[in-house]
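S.K.: structure for the following, please:
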Amino acid sequence: MPLPHYHTVGGDEDHLSPRGFKRIADLIGTEVGIKLPPAKQTMVEGRLRKRVRALGLTSLDAYSDFLFEESGIAMERVHLIDAVTTNKTDFFREPDHFDLLREQLVPDLLKTRRAGNQPLLKIWSAASSTGAEAYTLAMVLADLAAQRGDFRFSILGTDISTVVLAQGERAVYSAEMIAPVPPVMQQRYLMHARRPAGRHEVRIVPELRRLVRFARLNLMDSSYPFDSDVDVILLRNVLIYFEKSDQERVIKRLINHLRPGGYLLLGHSESMIGTADTMRPVAPAVFQKV
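M.R.: Presented below is the predicted three-dimensional model:
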């Protein structure tokens, strides 16, 4: 579909009409499951102005109209989702979960596996954003594997945003972002580079990058094309943006990918989600498949 020939005139003073915002909010709710109440309109407008400029459109409402003309959404879907999804992430966020993983969950999982053949533990960061959670897992598990010597691991990071997935694959982060990483792990797992203008960046070492792969996934899809024998799935601080009915469907689909005895970790603000008949709570926001 050829783009309409408009001249860009919109700026920060340009706003979506109530109808324009509602159409976009409804579309995101249907496609991604994320709620965009009216209080989010200013945030959405700020993020979409770049798309307005990129497409040469006159205004945010012209962008809204474009989305719903013929095959507009087919052309723009990925860019729209990348623009409006929130990707808050940190290394070692909610650190007690990583302590629990090291001290209890992994040892308990290994007790149920046949000894002597270094079983492969499969870990899934189901809303991986820029990869901070996936690489935090990799650091923790690499330390533990070196200490124990009796298991291997692989990590899958999935997200709906192609932008953050690309950053996860690059594995390059600002020095400020990796501040929560313990100094000994920084020395072991990070490579440092000083960019022009004094910008300090780090990159995850290749030994860890090889153990982490990233793939695009919309949690609203009816099925997920990944293994069904995953040991630990993390979906933290994402479901709070979903309607309750969508939360339940996502949790059910994820549980189907856990092996018996596997663990599902949610965000602490989501501790009451996921109390399905097939799961038992073992710690705050941590559930085990029975």
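S.K.: C-alpha only now, for contacts and for neighbours.
M.R.: Fine.
S.K.: quick one: the helices in the stretch 51-200 of the chain?
M.R.: Ranges of helices within the stretch 51-200 of the chain are 60-67, 72-84, 96-100, 106-111, 132-148, 162-170, 183-189, based on DSSP state H, counting those that start in this stretch.
S.K.: may I see the buried residues of the third one?
M.R.: Across helix 96-100, burial judged by 16 or more other C-alpha atoms under 10 Å covers 97-98.
S.K.: sorry, back to before: mind putting the helices of the stretch 51-200 of the chain in JSON lines, distance to Val232 included?
M.R.: As requested, the helices of the stretch 51-200 of the chain are arranged in JSON lines below (distance: least, C-alpha to C-alpha, whole Å):
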{"stretch": "helix 60-67", "distance to Val232": "38"}
{"stretch": "helix 72-84", "distance to Val232": "27"}
{"stretch": "helix 96-100", "distance to Val232": "12"}
{"stretch": "helix 106-111", "distance to Val232": "9"}
{"stretch": "helix 132-148", "distance to Val232": "11"}
{"stretch": "helix 162-170", "distance to Val232": "20"}
{"stretch": "helix 183-189", "distance to Val232": "22"}
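S.K.: so which of those comes closest to Ser125?
M.R.: Taking C-alpha to C-alpha, helix 132-148 is the member of these nearest to Ser125, at 5.9 Å.
S.K.: relative to helix 162-170, how tilted is the closest one?
M.R.: 30 degrees (axes from the mean of the first three to the mean of the last three C-alpha atoms, to 10 degrees).
S.K.: that older thread, so which of the helices of the stretch 51-200 of the chain gets nearest Ser271?
M.R.: Going by C-alpha to C-alpha, the one of these nearest Ser271 is helix 96-100, 12.7 Å.
S.K.: kindly provide the distance from Met220 to Ile34.
M.R.: Separation of Met220 from Ile34 (C-alpha to C-alpha, to the nearest Å) stands at 10 Å.
S.K.: which residues of this structure fall in strands?
M.R.: For the chain, the strands defined by DSSP state E occupy 120-125, 152-159, 172-174, 190-194, 200-204, 212-216, 230-235, 258-266, 279-283, 286-289.
S.K.: thinking again about what came up before, between Met220 and Ile34, who's got more neighbours?
M.R.: Ile34 (23 against 20; other C-alpha atoms under 10 Å).
S.K.: hang on, the more buried one packs against Leu27?
M.R.: No: using C-alpha atoms under 8 Å, Ile34 is not in contact with Leu27; the gap is 9.6 Å.
S.K.: one more, please, to line up against the first structure:
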Amino acid sequence: MTEQRERAADTSQWASGNQIERDLTLTDADFTRIRELIYQRAGIVLAEHKREMVYSRLAKRLRHHGMTRFTDYLVRLERQPEAKEWEAFTNALTTNLTAFFREGHHFPLLAEHIKNAQEPVTIWCSAASTGEEPYSLAMTLLETLGPKASQAKVIATDIDTDALARARAGVYPQEQVRKLDDARVKRFFQKGTGQHAGFARIRPEVSALVEFLPLNLLAPQWSIKGPFDAVFCRNIMIYFDKDTQAKILKRFAPLMKPDGLLFAGHSENFSYITDAFKLRGQTIYTLAKK
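M.R.: Coordinates of the predicted model:
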């Protein structure tokens, strides 16, 4: 989750002097409650300046239900704690910016770490988004392990079920895939034709290595089990406060192999949050020795 889906206010909004007029009513109390609910549900901390983003994204849900006031939407939501709408609410307020082999220095280091593994390699991608990161991990497994990669596994989780559906489909615009070198494109993608022209699909031998699962990092229990050779938790901790970050990192530790690696995003620093991990290199951590 990052900043790609943060766009300007919904097209139904327009500027009038210094005011922004809207067809739906979002009060200060509504915005405060939305911030509280998404924090409780997903641990996401929404800053004050995210108000226009919140309006733009949730306005679609109100219109879907024929509502004009955010107050009514929130009351309905809170009266039905198990309603399917909570999933739509959470999906709307999560953000997905990702790319194949993003922060590319991590992948050669992962390859070096796993190349002599004596048992099947298992990697957890804890913020899978629309699939580019876990598929990049699967490609790295194939390039590094050769035939042994068929025994390896990437567990890819995310709270955003819409993003996971797109990830499972494994279909991406050609312009996104063209950023990769030709050898990888030919080896790991199928070029779309006819009505699928302009798109590329992940090849079955790549998708076979990845299992996509919905998972909320704030849930009291996780549906996954280690031990993992590596955990990728990149560019998601920035949405949590430090207490939440510390709790999640503490839960990562027992799921990792003794020499396992934890990969963070370029703007994330876990050194001052927990003593469970120690910095090994550029945004890469290992378990701290007890």
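S.K.: burial count for Phe160 of the second structure?
M.R.: For the record, residue 160 of the second structure is Asp, not Phe. Neighbour count for Asp160 of the second structure, taken as other C-alpha under 10 Å: 26.
S.K.: please name the nearest non-neighbouring residue to it.
M.R.: Excluding the flanking residues, the one nearest Asp160 of the second structure by C-alpha to C-alpha, 6 or more residues apart in numbering is Asn91, at 4.9 Å.
S.K.: contacting residues around the aligned partner of Leu101 of the first structure in the second structure?
M.R.: Using TM-score structural alignment as the criterion, Leu101 of the first structure maps onto Leu110 of the second structure. The contact partners of Leu110 of the second structure, by C-alpha atoms under 8 Å, 6 or more residues apart in numbering, come to Ala230.
S.K.: which residues touch Glu21 of the second structure?
M.R.: With C-alpha under 8 Å, 6+ apart, Glu21 of the second structure has these contacts: 13-15.
S.K.: ditto for Phe212 of the second structure
M.R.: By C-alpha under 8 Å, 6+ apart, the contact set of Phe212 of the second structure is 155-157, 164, 167-168.
S.K.: the aligned partner of it in the first structure - nearest residue in space that isn't next to it in sequence?
M.R.: By TM-score structural alignment, Phe212 of the second structure lines up with Phe214 in the first structure. Take Phe214 of the first structure and drop its neighbours on the chain: the residue closest to it by C-alpha to C-alpha, 6+ apart is Gly157, 4.6 Å away.
S.K.: hang on, the one you found packs against Ser125?
M.R.: Yes: contact criterion C-alpha under 8 Å: Gly157 of the first structure and Ser125 qualify, at 4.7 Å.
S.K.: between the two, point out the one with more neighbours.
M.R.: Higher neighbour count among Gly157 of the first structure and Ser125: Gly157, with 27 against 24, using other C-alpha under 10 Å.
S.K.: show me the contacts for the more buried one.
M.R.: Listed by C-alpha under 8 Å, 6+ apart, the contact partners of Gly157 of the first structure are 124-128, 131, 134, 212-215.
S.K.: which single one of these is nearest to Phe92 of the first structure?
M.R.: Comparing the contacts of Gly157 of the first structure against Phe92 of the first structure with C-alpha to C-alpha places Ala134 closest, at 9.9 Å.
S.K.: next one: the closest one from Leu109 of the first structure, what distance?
M.R.: For Ala134 of the first structure relative to Leu109 of the first structure (C-alpha to C-alpha), the value is 19 Å.
S.K.: next: Val202 of the first structure.
M.R.: Distance from Val202 of the first structure to Leu109 of the first structure, by C-alpha to C-alpha: 33 Å.
S.K.: out of the two, which sits in the busier spot?
M.R.: Between Val202 of the first structure and Leu109, Val202 has the larger neighbour count (other C-alpha under 10 Å), namely 20 against 17.
S.K.: return the residue of the second structure aligned against that one.
M.R.: Under the alignment (TM-score structural alignment), Val202 of the first structure pairs with Ala200 in the second structure.
S.K.: its match touches Gln176, doesn't it?
M.R.: No: using C-alpha under 8 Å, Ala200 of the second structure is not in contact with Gln176; the gap is 9.2 Å.
S.K.: mind telling me what Gly56 of the first structure corresponds to in the second structure?
M.R.: In the second structure, the residue paired with Gly56 of the first structure is Gly66, using TM-score structural alignment.
S.K.: the residue nearest to Asp160 of the second structure: what's it in contact with?
M.R.: So Asn91 of the second structure contacts 159-162 (C-alpha under 8 Å, 6+ apart).
S.K.: that one -> the first structure?
M.R.: Alignment note: Asn91 of the second structure maps to Asp82 in the first structure; criterion TM-score structural alignment.
S.K.: thinking again about what came up before, now do the shared contacts for Gly157 and Ser125 of the first structure.
M.R.: Residues touching both Gly157 of the first structure and Ser125 by C-alpha under 8 Å, 6+ apart: Ala134.
S.K.: pick out the residue nearest the middle of the second structure.
M.R.: Central residue of the second structure (C-alpha atoms, centre = their mean): Ala127, 3.1 Å from the mean position.
S.K.: that one contacts Tyr239, correct?
M.R.: No: if you go by C-alpha under 8 Å, Ala127 of the second structure and Tyr239 don't touch, sitting 11.9 Å apart.
S.K.: from Glu268 of the second structure, how far out is Thr274 of the second structure?
M.R.: Where Glu268 of the second structure is concerned, Thr274 of the second structure sits at a distance of 13 Å (C-alpha to C-alpha).
S.K.: kindly apply the preceding question to Pro254 of the second structure instead.
M.R.: Counting by C-alpha to C-alpha - Pro254 of the second structure and Glu268 of the second structure are separated by 21 Å.
S.K.: what do you get for Asp241 of the second structure?
M.R.: According to C-alpha to C-alpha, Asp241 of the second structure and Glu268 of the second structure sit 12 Å apart.
S.K.: could you do Pro147 of the second structure as well?
M.R.: Distance check for Pro147 of the second structure against Glu268 of the second structure: by C-alpha to C-alpha, it reads 35 Å.
S.K.: those two - which one has more neighbours?
M.R.: Set Pro147 of the second structure next to Glu268 and count neighbours by other C-alpha under 10 Å: Glu268 wins out with 15 against 11.
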